[in-house]
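Novice: Would you be able to build a 3D model of this:
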Amino acid sequence: MTAVRGTGRPLLALGGAMVLVVLSALAFALLTAGPGSAGTPGKDSPDAGFARDMAIHHQQAVEMSLIVRDRTDDEDVRRLAYDVINTQANQRGMLLGWLEVWGLPKSSSEPPMTWMGHGMAYTPHDGALMPGMATNAELRRLNAADGKAAEVLYLRLMTAHHQGGVEMAAAAADLARTEQVKRLAAGMVRGQEAEIGLMADMLAARGAST
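Specialist: This is a model prediction of the structure:
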């Protein structure tokens, strides 16, 4: 299989599309992030903690998907990668937009997932700040891979990434006080669980397991 080495205008077009997605998501967040019946969340609330942590989690998913789109010409994997880029860049814009509207910082001195009551149950290592996130070493391997090897590694890394994301989103759906966060988190659980099943089938089709 010949790997695609997309440079120049295709990447510029994709980058421009991502900017439009994020700007659209921010605009939507600004329109829908009213305090509602629960009032404006505090900086240490589950709502704010989830928004900060999931924005970081999503950022890496987008990064991995951009990498694999340039490492294979398999249309199924490239289509999945595009869906992840589009969906998670959009959701990340919403999360950051809510923090902006709430007047809350986009970073915290507390460890990730403190809002979930995890404390120090997870130890960040080699760039993997939260469960499911790929390490820097794994991202280097993905960058160096081509063809089927890149596809299998991406699918495995993204499966683990989604599993960590589902755990976080399920907690937010239960703990958040604002309806917009609860709805988005519940939607993430459904969407990412569906993609986990899809990726299991894609791995099996390539003679690989999770």
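
Novice: CA atoms for contacts and neighbours, from now on please.
Specialist: OK.

Novice: does the most centrally placed residue in the chain count as helix, strand or coil?
Specialist: For the chain, His58 is the residue whose C-alpha lies nearest the centre (Cα atoms, centre = their mean; 2.1 Å). State at His58, reduced to three classes by DSSP: H, G, I helix; E, B strand; the rest coil: helix.

Novice: Counting neighbours, show which residues of the helix or strand encompassing Glu100 come out buried.
Specialist: In this assignment (DSSP states H and E), Glu100 forms part of helix 75-102. Of all the residues in helix 75-102, those buried under the rule 16 or more other Cα atoms under 10 Å are 77-78, 80-82, 84-102.

Novice: One more sequence to fold, the one below, so I can look at both together:
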Amino acid sequence: MIAAVGGGTADAADGAGRAPGVSSPDAGFARDMAVHHQQAVEMSFIVRDRTGDEAVRSLAYDIANTQANQRGMLLGWLDLWGLPKVTPGEPPMSWMTAGAADGHDMAGMHAAPGTDGAATPGAEGAAQGGAVTKPGALMPGMATKEELARLDTLRDRDAEVLYLQLMTDHHKGGVAMALGCARLCRTPAEQKLAQGMAEAQRSELSLMADMLGKRGAAPRP
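Specialist: All right, here's what the predicted structure looks like:
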């Protein structure tokens, strides 16, 4: 048994009581979203030390706290299922090949050989729920090492704007992944968690758009 969103406990198995397989959407989402969440936590800690703006610091704290807790749940399920947290040779997002998230085609979103695990967009730009995997980024919405390094050099408004833009992209990718799990995963507790992620991050997307507007900026195209 493992703690579920909203309190209480939930049996981390599918409706028939079986633990998911290593290549199942349930396991793939848990592995990939744990990595995705870790970067959000990292970005939030960076901006916390780069600005004194209470609104941005509060948002960063909420994102870091929420996503760190959710990451712990995802990794806890993998432990409970007796599954690895890393699967060498398996491209990120491969669990989504069974279908699309939120009505978008996921073909072409897997890592290409020789890209160090970075997913390569397909011929159509590989839009994924409004998010695109950039060259050098591991999964949809994730920042590149260069973007993280740049965020670490900025302060005050410049840091706030870049953080809000990067986190907007990050949330778009996260929503697409969460909706994919809500549709493809078979573990009720994980489906519930994924649906809650999508709803919460959509709300934060609206908040971040407003915060960018107050700073004379906008989400990146």
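
Novice: What does the superposition give as a TM-score?
Specialist: Scored against TM-score structural alignment, normalised by the length of the first structure, the superposed chains reach a TM-score of 0.83; 184 aligned residues with a Cα RMSD of 1.7 Å.

Novice: What range does stretch 60-69 of the first structure cover in the second structure?
Specialist: Mapped onto the second structure using TM-score structural alignment, stretch 60-69 of the first structure covers residues 39-48.

Novice: ranges for the strands of the second structure?
Specialist: Counting by DSSP state E, the second structure has strands at residues 2-3, 9-10, 127-128, 131-132.

Novice: can you redo those as TSV with distance to Thr168 of the second structure?
Specialist: Shown next, in TSV, are the strands of the second structure (distance: least, Cα to Cα, whole Å):
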stretch	distance to Thr168 of the second structure
strand 2-3	28
strand 9-10	31
strand 127-128	14
strand 131-132	10
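
Novice: which stretch among those strands comes nearest Arg48 of the second structure?
Specialist: Across these, Arg48 of the second structure has its closest neighbour in strand 131-132 (24.9 Å, Cα to Cα).

Novice: Pull the contacting residues for the residue nearest to the centre of the first structure.
Specialist: By Cα atoms under 8 Å, 6 or more residues apart in numbering, the contact list for His58 of the first structure reads 88-89, 92.

Novice: Repeat the analysis, applying 10 Å as the threshold.
Specialist: 64, 84-85, 87-92, 133, 161-162, 165 (Cα atoms under 10 Å, 6 or more residues apart in numbering).

Novice: what's the farthest-apart pair in the residues you listed?
Specialist: Longest span within the contacts of His58 of the first structure, Cα to Cα: Asn90 and Met133, 19.0 Å.

Novice: Which among the strands of the second structure is found nearest to Leu207 of the second structure?
Specialist: strand 131-132 (17.8 Å).

Novice: list the helices and strands that closest one packs on?
Specialist: In terms of contacts (3 or more Cα pairs under 10 Å, 6 or more residues apart in numbering; DSSP states H and E), strand 131-132 of the second structure is packed against helix 156-184.

Novice: Just to check, Met167 of the second structure is in contact with Ala143?
Specialist: Yes. Counting by Cα atoms under 10 Å, Met167 of the second structure does reach Ala143; the two are 8.6 Å apart.

Novice: shared neighbours of the two, anything?
Specialist: Counting by Cα under 10 Å, 6+ apart, the common neighbours of Met167 of the second structure and Ala143 are 39-40, 43.

Novice: so stretch 171-188 of the second structure matches what in the first structure?
Specialist: So stretch 171-188 of the second structure sits over residues 162-179 in the first structure, by TM-score structural alignment.

Novice: Also stretch 57-64 of the second structure?
Specialist: Taking TM-score structural alignment, stretch 57-64 of the second structure hits residues 78-85 over in the first structure.

Novice: That stretch vs the second structure - mean distance after superposition?
Specialist: In the superposition against the second structure, stretch 78-85 of the first structure averages 0.2 Å from its aligned positions (mean Cα distance after the TM-score superposition for the first structure).

Novice: Go ahead and name everything in contact with that stretch.
Specialist: Counting by Cα under 10 Å, 6+ apart, 14, 18, 21, 58-59, 61-72, 75-77, 86-91, 151, 154-155, 158, 192, 195, 198-199 sit against stretch 78-85 of the first structure.

Novice: ditto for stretch 38-54 of the second structure
Specialist: Under Cα under 10 Å, 6+ apart, the answer for stretch 38-54 of the second structure is 32-33, 37, 56-68, 71, 142-143, 148-149, 151-164, 166-167, 170-171.
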